[in-house]
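[1] build me a structure from this.
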Amino acid sequence: MNLNAARYFDMLESEDSSDDEVYAEYVLLRRPKIFKPRPPPLETWDEVDFVQRYRLSKETVLWLVSELGSYLKTPTTMNHAISPLEQILLTLRFYATGTMQQCSGDLFGISKSAACKVIHLVSRTISTKFIHLIAMPQSSEEVKEVMAKFYSIAKFPSVVGAIDCTHIRIMSPGGDNAELYRNRKDIFSINTQVVADADLKIRDIVARWPGSVHDSTIFNNSRVKDMMSSQQLDPQTPAEKLYNESQIRTRNVVERTFGVWKRRFPCIGSQLRVKLCNVQPIIVSTAILHNLCIMKKENLPRGENSLVQLMEEENLVLPMIADNDRQYRNDLIISYFSPMLNALEDH
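    Take a look at the predicted model:
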């Protein structure tokens, strides 16, 4: 108990003090607001150190400010209002460290409550205003381009996306439904489905299912179900083995996407210590910013390869497929991979 609180309770027990006097004295004893200096990060760090701390380049951060500034600007500049630039940098710092929100707030001289409000405001703004940056190929030209890039990996034809799920750790949400979020590894999580392209760009994301939900349930209730057409079977013929090898190497890009995404924003690679209602905007906004980095060709900060494993430890459990999809797989092996195998043997 601090001295002010102790003095307040002493006055309450005193017979000589009226209620009005106690209240007036307590108001006078309340801690005054402290406005700490906020360093200018754009001037403090060079480009390399800036990217190391905020994961995005100065140019990209300034672009975000220009695009989102009107949504983040406070109605008044009184009481040391937090500028849009400071709000974005504070949020990026939280994404980059994965620590407590208060730690990011301390860096900017901002209280814990203010830091919490800022982080979730920026996350929701990014996840709603830039959601168009996460989209499946639309035009026929874009579809052909995506297929060509996948084909260049392992010569697997007609692929427009690699799909998998990853668990984003969260705190126990509490309440009657808390156990729904406990996954098979006995940790609380959001099971997040992602479709990635050959450039490691996230093309589709579903970040709303509790950790106990099976991958196949998420897939069967997603809009990209029709894009999956393979199953886990033991290969028998050389053509089937070639098909499996090509398929594994091709879908490997989604595992690499998880690794790069979580290395770039460690907050989703460790544990999100926020309320459940704030988890989804953070997951989606980091996915959007990841895509933005891919589009702007921004590399990971130096020395980040060891933070999170490049490959996910989770095994993909593919859903069972219908007979017509199984027939498509068999036809593909017969009409495409068998001739390819014969051509390789002839050479």
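
[2] hey, let's count contacts and neighbours off CA atoms from now on
    Fine.

[3] buried stuff in whichever strand or helix holds residue 169?
    Counting by DSSP states H and E, the secondary-structure element that holds residue 169 is strand 162-169. When burial is assessed from 16 or more other CA atoms under 10 Å, strand 162-169 yields the following buried residues: 162-169.

[4] what segments of the protein are strands?
    162-169, 189-196, 202-210 (DSSP state E).

[5] show me what contacts residue 275?
    Listed by CA atoms under 8 Å, 6 or more residues apart in numbering, the contact set of residue 275 reads 171, 173.

[6] ditto for residue 29
    residue 4.

[7] distance of it from residue 5?
    From residue 29 across to residue 5, the span is 8 Å (CA to CA, to the nearest Å).

[8] check residue 326 too.
    72 Å.

[9] tabulate the strands of the chain in CSV, adding columns for distance to residue 271.
    What follows is the strands of the chain, written out as CSV (distance: least, CA to CA, whole Å):
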stretch, distance to residue 271
strand 162-169, 5
strand 189-196, 9
strand 202-210, 15
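
[10] these: which one's closest to residue 71?
    Across the strands of the chain, residue 71 has its closest neighbour in strand 202-210 (24.0 Å, CA to CA).

[11] next, the structure of the following sequence, for comparison with the previous one:
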Amino acid sequence: MARYLLLLQHLHHQRQRVPRVFRDRQNPLDYTDDDNLVKNYRLDRHLILDLCAEIGQGLERPTRRSQSLQVSLQILIALRYYATGSFQSVIADAHGVKINSVSRSIHYVSRELSLRLSRYVNFPDGRTQQLDDIKDGFHNIAGFPNVLGAVDGTFVPIIAQTEDEHLYVTRKGFHAINMQGICDSQNIFLNVVVCWPGSSHDAFVSNNSETTMLLEENDYSDSWLLGDSAYPLKRYLLTPVLNPTTQGQIRYNIAHKRTRCIIERTFGLWKVRFRCLHKSGGYLMYSPKNVFTSLNQLLFFIIFALGEAFRFPTAMATMMMKMMMMAMKTMMMIMKMTQTRRGTKLMVDKCVTN
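    Got it, this is the predicted structure:
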């Protein structure tokens, strides 16, 4: 009996070799058309191939195995996560890989993109042609002269942290990172600050940024940023007049609002393209350090992929136009219903009066 139990115990603890199973990996670039590539990955085929050439050397693995992930597949896995903010298990099933491979792909792609961010996000120095072009672009919007850029902050939602959790609670009641951005008239980021929790005030983030130090130490005479009322008024930062009383102050506020709102539009376009940054796509389930890396690499996409102007690809532009047309039709129907009700009320009032 004792021998029998020992034999069963030996068989139970004996490690059995599990045969290795290779899953069927299909590269979406081989069978997905351009419209679906834009829909699922937010970039078209040409831009994805350019991205592979840009960061491919850092993603190649020195291995003799034949089953390592291709560079293009790693980039597509990361793009799918940035575009949807979905769970990594869902992305693994969609691409025929394991969840560990998805996690590593997102990490390595984010790292490579973050290392290249400084090449594409640069605040203009002194009197250069880039600075003159930025000023001309802002002046063409509402006639506001000598504008260096529009500055504002936005919240990127994250899950509650185990350390210093209260610091990440925003005034709106959710956990987030407070990111500051400065953009030009073409919706291109010139500077970003991604290192402060959600409870930080916009003015505090601005005062502790490198851009503020640059503007204070260097000569940017007759040039300024445009910010909302959350920022302090400085010689290089203009804010709206809180209680305008003269026609000049009213015109100033109108021109200031039309020019400054470009930064809010830029944040909106950024979050529409990469849903992992928006609450509709779910909260970023990472530590703040990893969130900072993700934000930096998504900014790289805006500059690298969109070139000189922030514009949607054809498929997304068509979708946005359809949404705008539907909204306009809805507004027209509401206006017609309101006019009909007003007309009916007037007729009833006349009958009652007569």
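
[12] where do the helices sit along structure 1?
    Assigned by DSSP state H, the helices in structure 1 fall at 3-13, 19-29, 41-44, 47-54, 58-72, 84-97, 101-107, 112-129, 140-154, 215-220, 238-264, 279-295, 323-332, 338-346.

[13] nearest to residue 201 of structure 1, of the ones you listed?
    helix 279-295 (5.5 Å).

[14] now do that closest one: distance to the chain's middle.
    5 Å (CA atoms, centre = their mean, to the nearest Å).

[15] same thing with stretch 111-119 of structure 1?
    For stretch 111-119 of structure 1, the distance to the chain centre is 19 Å (CA atoms, centre = their mean).

[16] which bit of structure 2 covers that stretch?
    Stretch 111-119 of structure 1 corresponds to residues 98-106 in structure 2, going by TM-score structural alignment.

[17] which residue is the nearest non-sequential neighbour of residue 130 of structure 1?
    What sits nearest to residue 130 of structure 1 in space, not counting adjacent residues and going by CA to CA, 6 or more residues apart in numbering, is residue 288, at 6.9 Å.

[18] isn't residue 168 of structure 1 right up against residue 265?
    No: counting by CA atoms under 8 Å, residue 168 of structure 1 does not reach residue 265; the two are 11.9 Å apart.

[19] ok, the residue opposite residue 157 of structure 1 in structure 2 once aligned - contacts?
    In structure 2, residue 157 of structure 1 lines up with residue 145, judged by TM-score structural alignment. By CA under 8 Å, 6+ apart, the contact list for residue 145 of structure 2 reads 135-136, 138-139.

[20] the most centrally placed residue in structure 1 and residue 183 of structure 1: what is the separation?
    For structure 1, the residue nearest the mean C-alpha position is residue 283 (3.4 Å; CA atoms, centre = their mean). As judged by CA to CA, residue 283 of structure 1 and residue 183 of structure 1 stand 18 Å apart.

[21] can you count the residues close to the residue nearest to residue 105 of structure 2 when sequence neighbours are not counted?
    Leaving aside its sequence neighbours, residue 105 of structure 2 sits nearest to residue 74 (CA to CA, 6+ apart; 5.2 Å). By other CA atoms under 10 Å, the residues close to residue 74 of structure 2 number 24.

[22] map residue 74 of structure 2 across to structure 1 for me.
    Matched to structure 1 by TM-score structural alignment, residue 74 of structure 2 sits across from residue 87.

[23] do the same with residue 247 of structure 2
    Per TM-score structural alignment, the equivalent position to residue 247 of structure 2 in structure 1 is residue 238.

[24] and what of residue 117 of structure 2?
    When structure 1 is aligned by TM-score structural alignment, residue 117 of structure 2 is paired with residue 130.

[25] one more: residue 58 of structure 2?
    Using TM-score structural alignment, residue 58 of structure 2 pairs with residue 71 in structure 1.

[26] I'd say that match and residue 124 touch.
    No: Residue 71 of structure 1 is beyond contact range of residue 124, at 10.7 Å (criterion: CA under 8 Å).

[27] comparing these two, which residue is more hemmed in?
    Set residue 71 of structure 1 next to residue 124 and count neighbours by other CA under 10 Å: residue 124 wins out with 17 against 13.

[28] tell me the contacts of that one?
    281-282, 285.

[29] can I get those residues in CSV with neighbour count and distance to residue 215 of structure 1?
    Formatted as CSV, the contacts of residue 124 of structure 1 follow (neighbours: other CA atoms under 10 Å; distance: CA to CA, whole Å):
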residue, neighbour count, distance to residue 215 of structure 1
281, 20, 21
282, 25, 21
285, 22, 22
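
[30] residue 54 of structure 1 -> structure 2?
    Aligned partner of residue 54 of structure 1 by TM-score structural alignment: residue 41.

[31] how many neighbours does that match have?
    Neighbours of residue 41 of structure 2 under the rule other CA under 10 Å: 23.

[32] what residues are up against it?
    76, 79-80, 83.

[33] report the two of those residues separated the most.
    The largest separation in those, counting by CA to CA, is between 76 and 83 at 10.2 Å.

[34] the two: who's more crowded?
    More neighbours surround residue 76 than the other of residue 76 of structure 2 and residue 83, with 25 against 22 (other CA under 10 Å).

[35] so what's the more buried one up against?
    For residue 76 of structure 2, the contacting residues are 28, 41, by CA under 8 Å, 6+ apart.

[36] against residue 105 of structure 2, how distant is it?
    Residue 76 of structure 2 sits 9 Å away from residue 105 of structure 2, going by CA to CA.

[37] could you double-check that residue 89 of structure 2 sits in contact with residue 100?
    No: the criterion here is CA under 8 Å, and residue 89 of structure 2 misses it with residue 100 at 9.1 Å.

[38] counting neighbours, go ahead and name the busier of those two.
    Between residue 89 of structure 2 and residue 100, counting by other CA under 10 Å, residue 89 is the more crowded of the two (14 against 11).
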